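> predicted model and sequence below, questions to follow.
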Amino acid sequence: MDKSALSFEKPNKIGKYEVYDELGRGNCGVVYGGFDPFVRRDVAIKVARHDPNDDAEATIVKQRDFFSEAHAAGRLQHPNIVALFDAGTEGDLAYIVMEFIEGDTLLDYCKPNGKRLTPRKVVEIMFKCAKALAYSHSQGVLHRDIKPGNIMLTVTGDARIMDFSIAEVTQSLAYRPDQIIGSPAYMSPEQVRKETMGAVSDLYSLGAVMFQLLTGEAPFRSKEVKEVFRQILNDKPKRVDELNPEVPSQLADIIQRCLSKAPSNRYQTGHELAAALTRCYDQLRNTEAQMNRREHENALKSLAFFDGFNDDEIEEMLNASQILSFNADQNVINEGDIDDTFYILAKGDAGVYKGKKRIDKLVKGDCFGEIGFLTATKRTATVTALTDVLVLKVNASLMEEASPECQLRYYKAFTQTLIYRLSITSARLSAHG
């Protein structure tokens, strides 16, 4: 079919969204930059290509296939998966609205003579992707098309998996396709054979991406797709450390296991692969704690409380604090407790309770425990996690060991927070007076 039949002029507006320049296009549609005037944020808008020659039934089928991405990605909320905000139709156009990511895909780092990422950076990116896939699989979603073009690297160096357009939502994580779907160079043997696929199929594809990031070439290559499939089914891939001497043998072993022909010989879950990558990262003179610390630093930088803090001051704050995680329904602090700590909610939602009555809700970036921090008096309320939360617990005694510059910046932000909280309390009292 003539591709021009599937093209259309860029709309200036779709629904409430303003439409800007084209960002890219593929078989399923065209992606534009856009803007949500109500939330006031940049977005990416994927619009399905429309064939004016299609009858009503064909249009419905294509829209159903197009919205399978919304069905899959809409179930997922993870820091390393591109978020989906909205989906709908307007006239003949079907569209999906996603998080706008400032950055590029991994394709630029996979070219034979292109720039290479260091093994340490590859491990860091793949660790995040493995964790994202572990979460996706826990929600019953198989991606089925993991490849360099579907992994974004943000300008801050973070990784995001995107494009769930051929994903499969299944409770059992066992799916048998009736046709070959995916990108040939990254397909697992069972995907080529149209056999039952599971989490290990996505992890095979991630191993193929790792291989290419470190060598500039896919594990199996040919101009003929049939030959690529033959190699995937029968040939053993070369070891990455033989092609790139900068790659440690431990990392090459991880990739070899990912690319095993038999699914049972591969890592069985994203968590298992992430653990292996963490151990490899440690071999590269970094520990899992350092990886988590970097993520914690990034989490703090995203909070309004730390606006103006430089990297050294963020590091000092982490030294004077603890990063704590709580599951939903766990208490962060208890009414009547005595301590001298101040809390900043870095992730998730929490509720403030007096007795059994909830009197307030806290969201990411909110602070609590100011009075206890200043006076070490009894807590007057209980704070309970409503979702899984990450909390920065700042210790007053440890803050005294921070540099004068860090203390000054911290207490300025702390005072602003305290004034804001007192003004809110005063307004509520006035409203009830």
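Looks like it came in fine.

> okay, CA-based contacts and neighbour counts for the rest of this
Will do.

> pull out the buried residues from stretch 49-64.
By 16 or more other Cα atoms under 10 Å, the buried positions in stretch 49-64 come out as 49-51, 59, 62-63.

> farthest pair within the residues you listed?
Using Cα to Cα, the buried residues of stretch 49-64 span at most 11.4 Å, a distance reached by 51 and 63.

> where along this structure do the helices fall?
Under the criterion DSSP state H, the chain carries helices at the ranges 56-66, 68-73, 119-138, 189-192, 199-215, 225-234, 240-243, 249-258, 270-283, 288-301, 311-319, 370-375, 396-399, 404-432.

> which strands and helices lie in contact with the third one?
The contact analysis (3 or more Cα pairs under 8 Å, 6 or more residues apart in numbering; DSSP states H and E) places helix 119-138 against strand 159-161, helix 199-215, helix 270-283.

> also this one, for the comparison:
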Amino acid sequence: MPASISTAEAVAVAVDDRVKEYQGDAAARQAAEPRKTGGKSDSSAPRLKPLDIKAPDRIGRYTIGKRIGSGTCGVVHLAEDELLRRTVAIKLSPVGETNISTGKVPGAQRAYQTEIVAAGQLAHPNIVTVFDAGQYEDLNYLVMEVVEGSSLKEFGKGRELLPVHRALEVIVDCCTALDYSHRRGILHRDIKPANIMLGKDGSVKILDFGIAVGLRDIGGLNRHGPTLGTPNYMSPEQILGHELGAASDFYSLGTVLFEMLTGRQLFKARKVKELFRTVVQQPAPRLDEVNPSMEKGLADVLAKALAKKPKDRFQSGREMAQAIEPWIENYRLVEERPNAQLRFIRQLQKQAFFEGFSDVEVARLLEIVTVRSFSAGEVLVAAGDAERRLFIITDGMARRERDGQLVEVVGEGAAVGAEAFVNGAPEPESTQAMTTVNALELTSDALSNLPPRIHLRYFRHISSLLARQSAGAASLQPDCAL
């Protein structure tokens, strides 16, 4: 690169070249997924008309039924396999002849050939199964399993979102499928919501390997290909035309997860050139900044998937799945709770002790505490008590005394017993209920059963409360005092 050209200028030139390649190769763009006739196309992508193929009534043993999708590479119909007596999906595309002078293969034909190669290599419960393929007159056909359900397009941008734990489960299944595909030497290259099916039975299926490339030499599958994909979900290196590795698919999968958790696409632009430059040059927005209800730890996982440099991302589906899996149970714990319990969590978050703690963190603590009730005059913590337990007052008033003298009156959101809880040392003060007091009893042993990150966060919080108390927390507001 000449010294007079900056890195930014070089990137701009590379992006411009890729845009020309992307927009100019209309035939190659036929690898887009089938979509319902009349559907709105993405304003940032070139608008290509779906092929209008008249399907025959019958192809071999398959009786052709109604059309269920159409796209720029062909149409998809339901069909009946009369030999095996089952309903299948049959994808039809025009046979394309190789250009003798240029050697180029029309996009729809290339997609068909690529899917056949992929089908011969892949057999996985999270990848749509291809049963049969062939040519009938001037049509290529691909026979696949029918997935009764809908694609993730129904749960993303501008639509009702899946519960967080369910969205994470779907992505983990995709990680498993891609890990398998990559180990078989095949890079999908077009991971997006429309290519991920969620069955009514809960199954998750990745489909459409029409623009896949090889991660190693596989007969019939190129290791390199033209700049293809769906702009909103392409990785920076895919846009720039660089050699691709597994991390490219995980970037695309990260964009899908971002959309499922926020209801918006990662980047938006009116034109392909603008979008490509943004993807290549701008850092991805953080999940917890776009959707503040999301956990920072989960946002960190997604940030890794969306890193600009492939080496900074997850290198395998197994690695990405393992990073996501702990969050599934965390969010399930919240989302599957009865409404009354969710309201209690929201109530606690308004109290001083739980201020700044997420739904998941509060729900996790509620799993390990004991709910206690004290009548007026009962002692919560006695002076000299060294038992490692903490009482978090959720309702009522209590008085803290030292040597028979009132130190302060505390109420909801206060925590008492921090000295013994943190240090195992005798409590210097006693705490007695003035009214009926409801409190959450937390023991040190129970806290240690929480996931390490949440355990550490609570322990630091309690230690901080103790430090403020030792420094003279009597000056704090009653609802913030220990």
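Perfect, thanks for sending it. As the structure is a prediction and not an experimental result, all values here were calculated from the model.

> thinking again about what came up before, deepest-packed of the helices of structure 1, please.
Comparing the helices of structure 1 by mean neighbour count (mean count of other Cα atoms under 10 Å), helix 199-215 ranks first with a mean of 26.

> what's the mean distance for that helix versus structure 2?
Taking mean Cα distance after the TM-score superposition for structure 1, the mean distance separating helix 199-215 of structure 1 from the aligned residues in structure 2 is 0.5 Å.

> got the buried residues of stretch 49-64 of structure 1 as a markdown table, with distance to residue 95 of structure 1 columns?
Output for the buried residues of stretch 49-64 of structure 1, formatted as a markdown table (distance: Cα to Cα, whole Å):
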| residue | distance to residue 95 of structure 1 |
| --- | --- |
| 49 | 10 |
| 50 | 11 |
| 51 | 15 |
| 59 | 13 |
| 62 | 12 |
| 63 | 9 |
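
> how many neighbours does the counterpart of residue 263 of structure 2 in structure 1 have?
Counting by TM-score structural alignment, residue 263 of structure 2 lines up with residue 216 in structure 1. Using other Cα atoms under 10 Å, residue 216 of structure 1 has 22 other residues around it.

> would you list the helices of structure 1 in CSV and tack on distance to residue 105 of structure 1?
Output for these, formatted as CSV (distance: least, Cα to Cα, whole Å):
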stretch, distance to residue 105 of structure 1
helix 56-66, 22
helix 68-73, 18
helix 119-138, 12
helix 189-192, 24
helix 199-215, 12
helix 225-234, 23
helix 240-243, 22
helix 249-258, 21
helix 270-283, 21
helix 288-301, 20
helix 311-319, 26
helix 370-375, 43
helix 396-399, 41
helix 404-432, 37
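
> name all residues that make contact with the match of residue 263 of structure 2.
Going by Cα atoms under 8 Å, 6 or more residues apart in numbering, residue 216 of structure 1 touches 109-114, 116.

> top of those residues by number of neighbours, please.
residue 110 (24 neighbours).

> look up how far residue 409 of structure 1 lies from that one.
Distance, residue 110 of structure 1 to residue 409 of structure 1, using Cα to Cα, to the nearest Å: 43 Å.

> just to revisit the earlier point, with residue 142 of structure 1 as the reference, measure out to the match of residue 263 of structure 2.
26 Å.

> can you check residue 83 of structure 1 too?
Separation of residue 83 of structure 1 from residue 142 of structure 1 (Cα to Cα): 16 Å.

> higher neighbour count, those two?
residue 142 (28 against 21).

> right, and the more buried one touches residue 171 too?
No - counting by Cα atoms under 8 Å, residue 142 of structure 1 stays clear of residue 171, with 10.1 Å between them.

> re the thing from before, right, and the helices and strands packed on helix 119-138 of structure 1 - which one's nearest residue 317 of structure 1?
Nearest to residue 317 of structure 1 among these is helix 270-283 (24.0 Å), distances taken as Cα to Cα.

> for that closest one, give me the average deviation versus structure 2.
Relative to structure 2, helix 270-283 of structure 1 is 1.3 Å off (mean Cα distance after the TM-score superposition for structure 1).

> ok, back up a step: who touches both of residue 142 and residue 171 of structure 1?
Among the neighbours of residue 142 of structure 1, none is also in contact with residue 171 (Cα under 8 Å, 6+ apart).

> sorry, back to before: nearest residue to the match of residue 263 of structure 2 in space, please, no chain neighbours.
Distances taken as Cα to Cα, 6 or more residues apart in numbering put residue 112 closest to residue 216 of structure 1, at 4.1 Å, once the chain neighbours are dropped.

> now that neighbour: how far from residue 227 of structure 1?
Applying Cα to Cα, the value for residue 112 of structure 1 to residue 227 of structure 1 is 20 Å.

> what does residue 319 of structure 1 give?
Distance, residue 319 of structure 1 to residue 227 of structure 1, by Cα to Cα: 55 Å.

> what distance do you get for the alignment partner in structure 2 of residue 190 of structure 1 to residue 180 of structure 2?
Mapped onto structure 2 by TM-score structural alignment, residue 190 of structure 1 lines up with residue 237. Separation of residue 237 of structure 2 from residue 180 of structure 2 (Cα to Cα): 22 Å.

> ok, and the closest non-adjacent residue to the residue nearest the centre of structure 1?
In structure 1, the residue lying closest to the centroid (Cα atoms, centre = their mean) is residue 80, at 1.0 Å. Once flanking residues are discounted, residue 80 of structure 1 sits nearest to residue 160: 4.3 Å by Cα to Cα, 6+ apart.

> ok, the counterpart of residue 75 of structure 2 in structure 1 - contacts?
Mapped onto structure 1 by TM-score structural alignment, residue 75 of structure 2 lines up with residue 30. For residue 30 of structure 1, the contacting residues are 22-24, 46-49, by Cα under 8 Å, 6+ apart.

> can you pick the most crowded of those?
Ranked by the number of neighbours (other Cα under 10 Å), these place residue 48 first, at 26 neighbours.

> was I right about that residue contacting residue 25?
No - between residue 48 of structure 1 and residue 25 there is no contact under Cα under 8 Å: 9.8 Å.
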